[in-house]
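Enquirer: Could you work out the structure for the sequence below:
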Amino acid sequence: MAVQPAAGTVRTERRGFLLDLITGTETDQDLVQRLAEAGALALGGSADCAALLMRAGGPPVRAGNSPAAAALASSEDRNGGGPLAHAVSAAELLKVDRTAPTRWQAYRRRLSASGFGAALAVPLGLEDRMSCALLFLVRGSTGLTPNLVAEARWFAEVAAQSLRLALEVRSVRSAGDNLKNVLEGRTSIDVACGVIMAQNSCTYAEAFSKLAGASRQRNLKVRSVAENVVKSVGAGTPAARPETPGLAQPL
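Expert: Sure thing, here's the model as predicted:
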């Protein structure tokens, strides 16, 4: 996960490298935290890093590799925005240092109070109603050197590719879990219908209709009614009366 280029060099190679944003990242907060930690490592300790992830219709998710970075990221809402929010909304790189416009002077004072001399916000190119940005926070008076800016840009490209992959994997996993639940529910319904068909010499459609009717009457999902029918058979419950096959006894 760590990227530590040699001092004084500018990273140009971008192929064949991805961050592991999949292992141990079950939530958006996990993803953002991993990004912030990796961002700080990528610059070899020359800067702290914070990250912001925005989903359409969802709350912002922020994290930092250090308490100071996390606090600055969280303070943007309380202080009318900041570089992270700007990078996300405008999708453009933003430098906050001695050359920053007047509108960023208040933020520079907050940087200084937190022990930082400059900040660099870099957006990540994402899709599907989602946006993300990284904030690199430089301590001391070294400022935003060309090498640091180049490394930050490179890491942002790697992070964007890695984040897109992680989100795609999570989507596939979620779809798989949903399909598994659907198939499990379908199995329960099929078995319950088989029980009702055997008890009442009716068709599958008639058996399913009875399950659906019980579902509406009892305000339960069809799958829940079906599972109760299957459980009642497994427990050795006596067969139901023909007029309410498989559903007469309490479920």
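Enquirer: Every contact and neighbour count from this point should use C-alpha atoms.
Expert: Noted.
Enquirer: tell me what the one helix or strand residue 178 maps to is packed against?
Expert: Element membership for residue 178 (DSSP states H and E) is helix 146-200. If contacts are counted by 3 or more CA pairs under 8 Å, 6 or more residues apart in numbering; DSSP states H and E, helix 146-200 sits against helix 28-42, strand 116-124, helix 204-218, helix 222-234.
Enquirer: how about the strands in the stretch 1-150 of the chain?
Expert: Applying DSSP state E, counting those that start in this stretch to the stretch 1-150 of the chain gives strands spanning 47-55, 61-64, 94-96, 116-124, 130-139.
Enquirer: Any chance of a markdown table for those, columns distance to residue 200?
Expert: Output for the strands of the stretch 1-150 of the chain, formatted as a markdown table (distance: least, CA to CA, whole Å):
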| stretch | distance to residue 200 |
| --- | --- |
| strand 47-55 | 52 |
| strand 61-64 | 56 |
| strand 94-96 | 73 |
| strand 116-124 | 62 |
| strand 130-139 | 54 |
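Enquirer: Same list, these, but as a markdown table with mean neighbour count and distance to residue 182 please.
Expert: Below are the strands of the stretch 1-150 of the chain laid out as a markdown table (neighbours: other CA atoms under 10 Å; distance: least, CA to CA, whole Å):
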| stretch | mean neighbour count | distance to residue 182 |
| --- | --- | --- |
| strand 47-55 | 25 | 27 |
| strand 61-64 | 25 | 31 |
| strand 94-96 | 20 | 47 |
| strand 116-124 | 26 | 35 |
| strand 130-139 | 26 | 28 |
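Enquirer: let's see this one next to it:
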Amino acid sequence: MPSPDDDDAVVQPAFDELARLSFAEHSLESVLLKVTELATRILPGQPLASVTILDDGRPSTVAASDDVATELDRFQYRAGTGPCLEAASTGRRTGIADTRDDPTWPEFAAEAASRGFDSVLSFPLPPQELVSGSMNLYARHVAVDDPRTAGLVTRLAAYAVGPVSNMYLYKSAVERAEHLQAALESRAVIDQAKGILMERYKLTADKAFQILARLSMERNVKLRDVATQVVHTGELDPA
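Expert: Down below sits the predicted model:
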């Protein structure tokens, strides 16, 4: 059996690669693909990997190394139960040692077995992270009760979920900033349109807004689009 020093020699270069990943050069998906590549390199069984994130209690797979991993995640989401949901919601490592004989999640275990996966391992994101989720491994021919294999998986998952979690938070922050910018731009054009109507028709701000809102409903178009038309043409009626 390989010694701990042998394992260190295998996994440390993988950890070093993860540490060198930067937000500027990688997307969330590319980070996970790197994690999966490293998992395949240091673990027996060529596992597939995915990351489940809970957003307001709703699970989603934010990245996966293969469509099959995503499909197995979604099987659990539809059922409302499974290793990935258990790990993500409780913060405890969980899995299926043998998909051909699992009393806890028999339907999911049978589905995983039918796709050629013998074992399933799910690791929660560390409790200090700002998101709830799990890293999931779907493995072929891996004895999860083997201490060495379990130890390697645990070390890789514990090290990998940090970059993955950080990338998710970074991506979410960028999306929120983009949504905020769009909202500010919408508010600006609506205020401009209100100003035009107030000046032209001697209306109050509330009355001008009511007219824009009524036209939006009557035409079944967004309020911003009505306001944009008023700003560009100076008219309430489209050309």
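Enquirer: Work out the TM-score between the chains.
Expert: The TM-score (TM-score structural alignment, normalised by the length of structure 2) is 0.63; 220 aligned residues with a CA RMSD of 4.5 Å.
Enquirer: Next, name the residue at the spatial heart of structure 2.
Expert: When CA atoms, centre = their mean is applied to structure 2, the residue found nearest the centroid is residue 62 (2.6 Å).
Enquirer: gap between it and residue 33 of structure 2?
Expert: Distance of residue 62 of structure 2 to residue 33 of structure 2, computed by CA to CA, to the nearest Å: 12 Å.
Enquirer: Distance check, the residue nearest to the centre of structure 2 against residue 50 of structure 2.
Expert: Using CA to CA, we find residue 62 of structure 2 at a distance of 8 Å from residue 50 of structure 2.
Enquirer: Repeat that for residue 67 of structure 2.
Expert: Between residue 67 of structure 2 and residue 50 of structure 2 the computed distance is 10 Å (CA to CA).
Enquirer: residue contacts, the residue of structure 2 most remote from its centre?
Expert: Relative to the mean C-alpha coordinate of structure 2, counting by CA atoms, centre = their mean, the farthest residue is residue 202 (50.0 Å). Residues near residue 202 of structure 2 by CA atoms under 8 Å, 6 or more residues apart in numbering: none.
Enquirer: Now with 10 Å, please.
Expert: 195-196, 208 (CA atoms under 10 Å, 6 or more residues apart in numbering).
Enquirer: Please work out which of the helices and strands packed on helix 146-200 of structure 1 is packed deepest.
Expert: Among those, strand 116-124 has the highest mean neighbour count (mean count of other CA atoms under 10 Å), at a mean of 26.
Enquirer: That one versus strand 130-139: what angle between them?
Expert: Angle of strand 116-124 of structure 1 versus strand 130-139, following axes from the mean of the first three to the mean of the last three CA atoms, to 10 degrees, is 160 degrees.
Enquirer: I'd assumed residue 45 was in contact with residue 7 of structure 1.
Expert: No: counting by CA atoms under 10 Å, residue 7 of structure 1 sits too far from residue 45 to count as a contact (11.3 Å).
Enquirer: Those two: which is more packed in?
Expert: Relative neighbour count places residue 45 above the other of residue 7 of structure 1 and residue 45, with 12 against 9, counting by other CA atoms under 10 Å.
Enquirer: State the distance from that one to residue 156 of structure 1.
Expert: For residue 45 of structure 1, the distance to residue 156 of structure 1 - CA to CA - is 16 Å.
Enquirer: what's the counterpart of residue 165 of structure 2 in structure 1?
Expert: For residue 165 of structure 2, the aligned residue in structure 1 is residue 164 (criterion: TM-score structural alignment).
Enquirer: tell me the contacts of that match?
Expert: By CA under 10 Å, 6+ apart, the contact set of residue 164 of structure 1 is 21, 124-128, 170.
Enquirer: Just the buried ones among these, please.
Expert: 21, 124-125, 170 (16 or more other CA atoms under 10 Å).
Enquirer: any idea how far the closest residue to residue 95 of structure 1 other than its chain neighbours lies from residue 70 of structure 1?
Expert: Using CA to CA, 6 or more residues apart in numbering and skipping the chain neighbours, the partner closest in space to residue 95 of structure 1 is residue 120 (4.7 Å). Using CA to CA, residue 120 of structure 1 is found at 15 Å from residue 70 of structure 1.
Enquirer: Please apply the same query to residue 167 of structure 1.
Expert: Where residue 70 of structure 1 is concerned, residue 167 of structure 1 sits at a distance of 23 Å (CA to CA).
Enquirer: higher neighbour count, these two?
Expert: Taking neighbours as other CA under 10 Å, residue 167 of structure 1 and residue 70 compare with residue 70 leading, 19 against 15.
Enquirer: re earlier: for residue 247 of structure 1, find the nearest of the strands of the stretch 1-150 of structure 1.
Expert: Shortest separation from residue 247 of structure 1 across the strands of the stretch 1-150 of structure 1 is recorded for strand 47-55, at 45.4 Å, computed as CA to CA.
Enquirer: Give me the helices and strands touching that closest one, please.
Expert: The helices and strands touching strand 47-55 of structure 1, judged by 3 or more CA pairs under 10 Å, 6 or more residues apart in numbering; DSSP states H and E, are helix 28-42, strand 61-64, helix 67-78, helix 83-90, strand 116-124, strand 130-139.
Enquirer: Now do it: distance to the chain's middle.
Expert: Mean-position distance between strand 47-55 of structure 1 and its chain equals 13 Å (CA atoms, centre = their mean, to the nearest Å).
Enquirer: Between residue 62 and residue 50 of structure 2, which contacts overlap?
Expert: 29, 32, 70.
Enquirer: Distance check, the first one against residue 91 of structure 2.
Expert: So that's residue 29 of structure 2. 23 Å.
Enquirer: What of the second one?
Expert: Summarising the geometry, the distance separating residue 32 of structure 2 from residue 91 of structure 2, computed by CA to CA, is 20 Å.
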